[in-house]
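Enquirer: Take a look and give me a structure for this.
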Amino acid sequence: MSQRALLLVNSQSRQGQKRLPEVISCLVQQGFEIIAASTKKPEDFSEVIRRYQHQVDLVIIGGGDGSLNAAVDTLIETNLPLGILPLGTANDLARTLGIPNSLPEASKVIAQGELRHIDLGWVNGKHFFNVASLGLSVKITQRLTKEVKRRWGVFAYAFTALQVIFESRPFSAEIRLNNKSIRVKTVQIAVGNGRYYGGGMAVAPDATIDDQRLDLYSLEIKHWWEIILLLPAMRQGRHIHQSNVRALHGQEIEVYTRKPRPINTDGEITTYTPAHFRVIPQALAVFVPIKSTTVKKDGNPGISGDYF
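Expert: Below you'll find the predicted structure:
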């Protein structure tokens, strides 16, 4: 008996609408019965999922990290498993899970892969997959328009980041975790649940999306050019070993600032400080490649895209 899937594609994503026929064809070839719901923007995904929740076995989302983030709260609410087709610019969640960019191969993962429960991050009532951050990344998000993404693709993140870095100014914050309070002067605080964000940068070298912890780093630089020197190390998460980067981890973290500062979750601004972060272990079922179990440095199994 074929599974019935609700297909949601972000028509505003870089590849979304023009590849919709190919998407449907790939999924039908894998034996799915497809309900393709048309939406003008990802913000409508939640309403559509609720409408069809009792008529489908799973939800398949074609888009990038922003599209997935738009649906995550409703996926938790309805308890429907998720299939991912990477059609966005960065596709950081797909990269973390080892899901290939090829549509036929990604469709095969949904049909023949295994269902894994992954952790989710949570901040002020909003779930996130990859990273929630404040400071530099928010300014990048504000400047990273749809037009820039369409024109430059994944390189849009690098170009926009370089423009914003020159204008970066430190701000004061208080970080609380494990019954300790730490005051910092920083240009960015990032709290990671998954491994990758921002077009392939790693939160920490050993971060996985099922390790039941949050990884925080704070960029405590004095001069803008210090960020440039950190960029190569950020691709592998090795920046956390530098003297001007503070690295912490825990299951619950609080961040306070003098005035409310916007927080970016998976590339979208969704809340403001003061912020209460926590990890929600094994919160969502997602189809991943069968061989995506890896061994982390501490000897425990984890999910990571590094091995694909």
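Enquirer: C-alpha only now, for contacts and for neighbours.
Expert: OK.
Enquirer: The top helix by length along the chain: which residues count as buried?
Expert: Of all the elements of type helix in the chain, the one with the most residues (DSSP state H) is helix 65-78. By neighbour count with 16 or more other CA atoms under 10 Å, helix 65-78 contains the buried residues 65-75.
Enquirer: Please apply the same query to stretch 120-129.
Expert: When neighbours are counted by 16+ other CA under 10 Å, the buried residues of stretch 120-129 are found to be 120-123, 127-129.
Enquirer: Max pairwise distance over the residues you listed: which two?
Expert: Looking at the buried residues of stretch 120-129 by CA to CA, the two members farthest from one another are V123 and F129, with 11.2 Å of separation.
Enquirer: and for comparison, fold this next one:
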Amino acid sequence: MMIRMKRARLIYNPTSGKEEFQRKLPEILDYFERAGYETSCHATKKAGDATKAAESAVNHGFDLIIAAGGDGTLYEVVNGMAEKPHRPPLGIIPSGTTNDFARAIGLPLRNIKKSCEMIVRGEAMPIDIGKVNNKYFINIAGAGALTDLTYEVPSKLKTIMGQLAYYIKGIEKLPFIRPSHVRIETDEMVIDEEIMLFLIANSNSVGGLERLAPSASLYDGKFDCLILKKTSFPEFLRIATHVIKGDHIKDPDVIYFQTKKLKASASSNVYINLDGELGGELPIEFTALPKHLKVIMPKK
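Expert: As a prediction, the model looks like this:
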């Protein structure tokens, strides 16, 4: 009796990181074939490609979907899978600039070979994701001037300079940051005031900072929310230095709480960032979906 090989669909961004992934593609495909996966691949060419490719892979009954790229590629793949009644496990090869989610779950960074080995030998764990109207995010949602950075940095600059490109853009924008008047409603509280930004975290790694949401968990069915009130430039810099130790959540200008659902509205145009991608404009409702997606993790 012939044993059927499992089928894997590899969806990759050929321009992510420093384009190392594309150079190693033949040996990556060979590795998965030897591990028992009949593997085909799809190279993204424009925004939305990874979402369509992931949706097609689910519809065609693939046993494993692999997202290779940065947070943007992962975001699109998650959106292609999240609505489906049957969702195969998702493997991740982090080859982008920041790789926030991969960092949060302890995946090998900047090591494609080890990432492939982890997918084959790892364990599929059901994790929470967030829903925003008809879109989904796996790691972070945010609003405010600082969250614009991820889609303002040119892709070529990210390829050349990596995560440093975000910090350069951030320093450039700091003197021009202006607060927004936002109303945030949960079952537990209402916040109505001028803020610099708010973040809704599913994991503890945001923008390469691993203590920005220190209590966040992928398994508790809740968001960890952080709001920075209206502050002066010197106050902002003071709070930023506390982020390194995770002490910022005790600052009187920071509001930090957990919730399963929240509504956010604004008196002016405020745009939402979902896993580094433009995700719409307030008003918006955010909902946590507990254990909605199986992601392959390193075995404990």
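Enquirer: mind checking what I228 of structure 1 lines up with in structure 2?
Expert: Aligning on TM-score structural alignment places I228 of structure 1 opposite L237 in structure 2.
Enquirer: With K263 of structure 2 as the reference, measure out to that match.
Expert: Counting by CA to CA, to the nearest Å, the separation of L237 of structure 2 from K263 of structure 2 is 29 Å.
Enquirer: State the distance from the aligned partner of Q242 of structure 1 in structure 2 to I244 of structure 2.
Expert: Aligning on TM-score structural alignment places Q242 of structure 1 opposite D251 in structure 2. Separation of D251 of structure 2 from I244 of structure 2 (CA to CA) stands at 13 Å.
Enquirer: can you check R34 of structure 2 too?
Expert: As defined by CA to CA, R34 of structure 2 lies at a distance of 43 Å from I244 of structure 2.
Enquirer: Those two: which is more packed in?
Expert: Neighbours around R34 of structure 2 and I244, counted as other CA atoms under 10 Å, are more numerous at I244. The numbers are 13 against 9.
Enquirer: What is the burial count for the closest residue to that one other than its chain neighbours?
Expert: Using CA to CA, 6 or more residues apart in numbering and skipping the chain neighbours, the partner closest in space to I244 of structure 2 is R211 (6.7 Å). The burial metric for R211 of structure 2, expressed as a neighbour count using other CA under 10 Å, is 20.
Enquirer: Please look at R211 of structure 2 and A240 and confirm they touch.
Expert: No - when contacts are counted by CA atoms under 8 Å, R211 of structure 2 is not listed as touching A240 (11.5 Å).
Enquirer: doesn't C116 make contact with P108 of structure 2?
Expert: No - checked against CA under 8 Å, the pair P108 of structure 2 and C116 is beyond contact range at 9.4 Å.
Enquirer: contacting residues for the spatially most central residue of structure 1?
Expert: The residue lying closest to the centre of structure 1 (CA atoms, centre = their mean) is N130, at 3.0 Å. When contacts are counted by CA atoms under 8 Å, 6 or more residues apart in numbering, N130 of structure 1 is found next to 92-93, 121, 192-197, 265-266.
Enquirer: Determine which two of those are furthest apart.
Expert: The farthest-apart pair in the contacts of N130 of structure 1, when distances are taken by CA to CA, is D92 and G121, at 14.7 Å.
Enquirer: And I24 of structure 1, how close does it get to T265 of structure 1?
Expert: According to CA to CA, I24 of structure 1 stands 29 Å off from T265 of structure 1.
Enquirer: Neighbour count: those two, which is higher?
Expert: Between I24 of structure 1 and T265, counted using other CA under 10 Å, the more crowded position is T265 (29 against 18).
Enquirer: Give the equivalent position in structure 2 for A275 of structure 1.
Expert: When structure 2 is aligned by TM-score structural alignment, the residue opposite A275 of structure 1 is I284.
Enquirer: Give me the neighbour count for its match.
Expert: I284 of structure 2 has 17 neighbours, counted by other CA under 10 Å.
Enquirer: Give me the aligned partner of the residue nearest to the centre of structure 1 over in structure 2.
Expert: By TM-score structural alignment, N130 of structure 1 lines up with N139 in structure 2.
Enquirer: Skip the chain neighbours and tell me the closest residue to that match.
Expert: Nearest residue to N139 of structure 2, sequence neighbours excluded (CA to CA, 6+ apart): N202, at 4.9 Å.
Enquirer: try R7 of structure 2
Expert: When the adjacent residues along the chain are set aside, R7 of structure 2 lies closest to E38, with 4.7 Å between them (CA to CA, 6+ apart).
Enquirer: Please apply the same query to F166 of structure 1.
Expert: Residue nearest to F166 of structure 1 in three dimensions, not counting chain neighbours: W224, with 6.0 Å by CA to CA, 6+ apart.
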